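What follows is a predicted structure for the sequence shown.
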Amino acid sequence: MDPGLLTTALTHRSYGYEHGTADNERLEFLGDSVLGRAVTAMLYARFPDESEGSLAKRRAGLVSTVALAVVARRLDLGPHLRLGRGEVRTGGAGKASILADAVEALIGAAFLAAGSEAAEALVLRLIEPLLDDPASTGAITDPKTELQELAARRGARPPAYAVTSEGPEHARVFTAVVTVPPLAEGSGIGTSKKQAEIAAAWDAYRRLAADA
């Protein structure tokens, strides 16, 4: 792959704005389309007896921000991202949304560098492990609902969320902690209250599922 293309794929808009360079938003747009097509075809072939609704639910989980952030962390993308000063200060390299966007941008870059077949093959290498172990990877469609239902099945009280935030209004970071008394606790961060709660719910769900 052209080193310049790879660099662009790893460049967040905050860095691009500060340094007057291209960022990864266009590549992210392209990669999102390649990702959706490859995952849809994979699910269609792998689950020939499932309904459209069931396949759509699986796809939503596999292409979600939570799932793609898991992929990014497995690839250790965080330290390689080019971020603006504000994102560096607020832990941008660990934010699920930024990590997920970078994965999509890399897929887009692969499409431009090697064509659709190679890009879709890359998608399968990255995504299929999520399909095989959804609880540990985060590839679940609605972590908050899944956690609530799992807690009920385990006889625990409903999950309780506590959210704090820090930073300026334009770059606020939210931290959520969810407890499932007396079984588990999870935490997560995000650029919105909702995103932080979803990340925390996934963390707690993973811990509960692992203890089953």
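Structure received.

going forward, measure contacts between C-alpha atoms and count neighbours the same way
Will do.

What segments of this protein are helices?
Here the chain has its helices, by DSSP state H, at 3-9, 13-19, 25-46, 52-62, 65-75, 85-89, 96-114, 116-132, 134-137, 143-153, 193-211.

and the first one, what other elements does it pack with?
For helix 3-9, the elements it packs on are helix 96-114, judged by 3 or more Cα pairs under 8 Å, 6 or more residues apart in numbering; DSSP states H and E.

Buried residues in the helix it packs on, which are they?
Using 16 or more other Cα atoms under 10 Å as the test for burial, helix 96-114 gives 96-112.

Next, the buried residues of stretch 63-77.
In terms of neighbour count (16+ other Cα under 10 Å), stretch 63-77 has its buried residues at Val63, Ser64, Thr65, Val66, Ala67, Leu68, Ala69, Val70, Val71, Ala72, Arg73, Leu77.

this is the comparison structure:
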Amino acid sequence: MASIEDDFDRAAVEALLDHRFQDATLIARALTHRSAVDSDAAAYERLEFQGDRVLALLIADMLMSAYPNEAEGALSKRLHALVSGEMLADIAREIGLGPRLRLGGGEGAAADQRDNPSILADAMEAAIAALYRDGGLEVARRFVERHWRDRLARAAQPPKDPKSGLQEWAMARGLGLPEYRVVSSEGPPHAPVFTIEVAVEGRSPARAQGSSKRMAERLAAERLLQELTR
């Protein structure tokens, strides 16, 4: 198992996050999966816990300013989409966080997990917490605004959850509720991959994979809804 100081390119990570850390162990821990260290305390889970809350606060702040006349329900839908695991993983990929993650299980196993959406999302939240703990709320805010601003402004209307959208489509046509089933569950406990299939009466089903059942269901629903509304 690696120690917290091993295999960590501080300068490269600071360039990705645009912040020079006073406490380098914070960002090293934020990028360390529990499979790479002997102690859970040296991995990112605790920082992930805080980063989730910091991100939600900062996105809520941005939404309140950007949409001063929108109701709470609409703001909640926007917030949910902007802090989702899918969004976090996309931003982690965009800034190149995957290659900087410290993962156990050998070189091959680690390489396979560097694009795992769940791991990327968790590490992204942990990195936001590391920015907050090292530099304060304004440092975290600067990072979040830089990477979320365009995404926040992109949707003219509050996004609709794809599972709700698929259900509404089916019910409007007198069809039964969409049915979801687990096709397979693979991978180690710390990095599972679920394959989910969703079907609507009389239509071809769609499948998707995700690091949680919830994520896979959302992606499968989104895929089927796209097919049905073409």
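Structure's in. What do you need? Given the structure is predicted, the values throughout are model-derived calculations rather than measurements.

Let me see the TM-score of these two.
Taking TM-score structural alignment, normalised by the length of structure 1 as the basis, the two superposed chains have a TM-score of 0.74; 205 aligned residues with a Cα RMSD of 3.8 Å.

Closest to Asp203 of structure 1 out of the buried residues of stretch 63-77 of structure 1?
Val66 (10.2 Å; Cα to Cα).

Mind telling me what that closest one corresponds to in structure 2?
Using TM-score structural alignment, the equivalent of Val66 of structure 1 in structure 2 is Glu86.

Could you do Phe111 of structure 1 as well?
Matched across to structure 2, Phe111 of structure 1 falls on Tyr132, judged by TM-score structural alignment.

Its match contacts Phe143, correct?
No. Using Cα atoms under 8 Å, Tyr132 of structure 2 makes no contact with Phe143, being 9.9 Å away.

Map Met42 of structure 1 across to structure 2 for me.
The equivalent of Met42 of structure 1 in structure 2 is Met62 (alignment by TM-score structural alignment).

gap between its match and Asp40 of structure 2?
With the distance defined as Cα to Cα, to the nearest Å, Met62 of structure 2 ends up 33 Å from Asp40 of structure 2.

Grab the most central residue of structure 2 for me.
Gly85 (2.3 Å; Cα atoms, centre = their mean).

Could you check how far that one is from Glu125 of structure 2?
According to Cα to Cα, Gly85 of structure 2 stands 10 Å off from Glu125 of structure 2.

And Arg223 of structure 2, by the same measure?
Distance of Arg223 of structure 2 to Glu125 of structure 2, given as Cα to Cα: 26 Å.

got a list of what the match of Phe111 of structure 1 touches?
Tyr132 of structure 2 makes contacts with Val54, Glu138, Val139, Ala140, as judged by Cα atoms under 8 Å, 6 or more residues apart in numbering.

and with 7 Å instead?
Going by Cα atoms under 7 Å, 6 or more residues apart in numbering, Tyr132 of structure 2 touches Val139, Ala140.

So Met62 and Asp40 of structure 2 - more neighbours on which side?
Neighbours were tallied for Met62 of structure 2 and for Asp40 using other Cα atoms under 10 Å; the higher tally belongs to Met62 (18 against 14).

if I look at that one, how far off is Glu217 of structure 2?
For Met62 of structure 2, the distance to Glu217 of structure 2 equals 28 Å [Cα to Cα].

Then Arg223 of structure 2?
10 Å.

what do you get for Glu72 of structure 2?
Counting by Cα to Cα - Glu72 of structure 2 and Glu217 of structure 2 are separated by 26 Å.

who has more neighbours, the two?
The neighbour comparison of Glu72 of structure 2 against Glu217 (other Cα under 10 Å) goes to Glu217, with 25 against 10.

Which position in structure 1 pairs with that one?
Matched across to structure 1, Glu217 of structure 2 falls on Glu197, judged by TM-score structural alignment.
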